[in-house]
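[1] fold the following and give me the result.
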Amino acid sequence: MDAVIFAVSFTLICAALFLLVRLFDQRIPVSMALLGALLLGLDDLVTGLASTVPALAVFGGGWNWSGKVYSLVLSVLVILALKLDRHAVGLTFKQRTPWLSVAAVLGFIVWGSVLGWVFQPGSADAETLAFQVTMPGLAEELVYRGVVPTVLLGAVWGRALPERGYWPVIIGTAIAFGLWHSLGYSKGTWNIDPMSGLFPFIGSLAGGWLRFRTGSLLVPVLGHGLANLAFHVVGGLAA
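    From the prediction side, this is the model:
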């Protein structure tokens, strides 16, 4: 029940957020703002239920592999149902700015290394490293940097993205991403950890800009995964 309450609440928060973002970008239809919020709420629900309902944790392990797989499946179903163009979502390996892409990935690695050195999360086992380098980057970047921005900008049913002016959507989805990491709900009590949301928010701003600048989700996905890996590897060495 806690997972459902959080998902519904998060949907309402994102709906209010995206309607506010619409004040800065009138290209966002009200219907798409609400749909984008609903998609983030559903993504949270399918991700969270796997860790609260044992029968849904089909992949086992110490990390929420099942929830991330369900998130990926949901994103794929949304792409198919709304007929989102793969280029609009960013599902291409082609880079508009190859040198920027390489520099950005290296920058994410440095960013993760610095955070690992500062926060020193301790030694990580092989499963932790495997999970962190793959699942968060794949699942979270696809929905937060791919599907939802595309929906917010109305690029559904095969429509192309507008050519410029993405910052309101980038900032709006970055705020949603930060809130998702910082908010918590358990047994009728809400809690918030600002630091848990701050760094995902900052990384999300960079990832969102790079997604549109490069025309691809490749850099955000690789950057997210490698930053997570560097965080745990360097954090383990520094501990």
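[2] switch to C-alpha atoms for all contacts and neighbour counts from now on
    Noted.
[3] in this protein, which spans are strands?
    Taking DSSP state E as the test, the strands found in the chain are 183-186, 189-192.
[4] pick the most buried one from those strands.
    Ranked by mean neighbour count, those are led by strand 183-186 with a mean of 14 (mean count of other CA atoms under 10 Å).
[5] tell me how many other residues crowd the residue nearest to residue 105 when sequence neighbours are not counted.
    Using CA to CA, 6 or more residues apart in numbering and skipping the chain neighbours, the partner closest in space to residue 105 is residue 223 (4.9 Å). Counted with other CA atoms under 10 Å, residues neighbouring residue 223 total 27.
[6] hmm, residue 103 and residue 223 touching each other?
    No - using CA atoms under 8 Å, residue 223 is not in contact with residue 103; the gap is 10.2 Å.
[7] pick out the residue nearest the middle of the protein.
    The centroid of the chain falls nearest to residue 140 when counting by CA atoms, centre = their mean (3.1 Å).
[8] look up how far residue 4 lies from residue 179.
    With distances taken as CA to CA, to the nearest Å, residue 179 is found 17 Å from residue 4.
[9] go on, residue 148?
    Computed with CA to CA, the distance linking residue 148 and residue 4 is 20 Å.
[10] another one to check against the first:
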Amino acid sequence: MKKTILWSTVPLAIAMFSYFDTSKAFDFETLVFQVTMPGIDEELMFRAILLGLLLKSFKDKFTIFKINLGNPSVLFVALLFGLVHGIHVSNNLKVGFEFVSFSGSFTFGYIWGWVTLMSRSILQAVVSHNLTNFIMSLLRMVN
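    Predicted coordinates for the structure are as follows:
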């Protein structure tokens, strides 16, 4: 339990770098949204439903060159989570890809997937996800 709580705080620590990102105007509605919804709906979709289904489909251990990478379903769900956040479609239907958004979301998704798997609950991932989004938004607003 201590290990999963510790890993749940890693995205929060990384979120502190949002202070150096482009600033945005203060918006209380955005902060309320970020502290409630994304963690709930995304964690339910990616970690509860998708991860739960894939855990039953894949083997428990995945090894490459004698290195145990754990369950591949966590990696697969993190990849999908990163792609959902990295691929953007503009108003004129032009598709774009932002590597920074993808890599950050992939990393956070992998951590939250691992935390969900080890704790057997999405509660820590939901709280960590919501707080991470809230801190990232707030730091951009006070910048």
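[11] any idea what the TM-score is?
    Once superposed, chain against chain, the TM-score is 0.81 (TM-score structural alignment, normalised by the length of structure 2); 134 aligned residues with a CA RMSD of 2.2 Å.
[12] picking that back up, and the strands of structure 1 as CSV, adding distance to residue 9 of structure 1?
    Converted to CSV, the strands of structure 1 look like this (distance: least, CA to CA, whole Å):
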stretch, distance to residue 9 of structure 1
strand 183-186, 10
strand 189-192, 11
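[13] can you check which of these gets nearest to residue 124 of structure 1?
    strand 183-186 (24.1 Å; CA to CA).
[14] residue 148 and residue 4 of structure 1: which is more packed in?
    residue 148 (26 against 16).
[15] which residues does the aligned partner of that one in structure 2 contact?
    Alignment note: residue 148 of structure 1 maps to residue 50 in structure 2; criterion TM-score structural alignment. Residue 50 of structure 2 makes contact with residue 77, according to CA atoms under 8 Å, 6 or more residues apart in numbering.
[16] could you tell me how far residue 50 of structure 2 is located from residue 116 of structure 2?
    Residue 50 of structure 2 is 12 Å from residue 116 of structure 2, by CA to CA.
[17] and residue 143 of structure 2, by the same measure?
    32 Å.
[18] the two: which is more packed in?
    Counted by other CA under 10 Å, residue 143 of structure 2 and residue 116 do not tie: residue 116 has more neighbours, with 24 against 14.
[19] ignoring the adjacent residues along the chain, who's closest to the more buried one?
    residue 122 is the one closest to residue 116 of structure 2 (CA to CA, 6+ apart), at 5.2 Å.
[20] can you count the residues close to the aligned residue in structure 1 for that neighbour?
    Counting by TM-score structural alignment, residue 122 of structure 2 lines up with residue 217 in structure 1. Number of residues near residue 217 of structure 1 (other CA under 10 Å) recorded here: 28.
[21] any idea how far residue 133 of structure 1 is from residue 217 of structure 1?
    Residue 217 of structure 1 is 15 Å from residue 133 of structure 1, by CA to CA.
[22] residue 208 of structure 1 is in contact with residue 170, isn't it?
    Yes - if you go by CA under 8 Å, residue 208 of structure 1 and residue 170 touch, sitting 5.3 Å apart.
[23] who's more crowded, the two?
    Using other CA under 10 Å as the criterion, residue 208 of structure 1 and residue 170 rank with residue 208 on top: 25 against 22.
[24] spit out the contact partners of the aligned residue in structure 2 for the more buried one.
    Following TM-score structural alignment, the counterpart assigned to residue 208 of structure 1 within structure 2 is residue 113. Listed by CA under 8 Å, 6+ apart, the contact set of residue 113 of structure 2 reads 47, 51, 74, 77, 78, 125.
[25] and for residue 111 of structure 1?
    When contacts are counted by CA under 8 Å, 6+ apart, residue 111 of structure 1 touches residue 227.
[26] so what does it match up with in structure 2?
    Checking with TM-score structural alignment, residue 111 of structure 1 has residue 14 as its match.
[27] now its match: how far from residue 141 of structure 2?
    From residue 14 of structure 2 over to residue 141 of structure 2 (counting by CA to CA), the distance is 17 Å.
[28] for residue 43 of structure 2, same thing?
    Distance from residue 43 of structure 2 to residue 141 of structure 2, by CA to CA: 25 Å.
[29] OK, contacts around residue 27 of structure 2?
    Residues near residue 27 of structure 2 by CA under 8 Å, 6+ apart: residue 141.
[30] what is the equivalent residue in structure 1 for it?
    When structure 1 is aligned by TM-score structural alignment, residue 27 of structure 2 is paired with residue 125.
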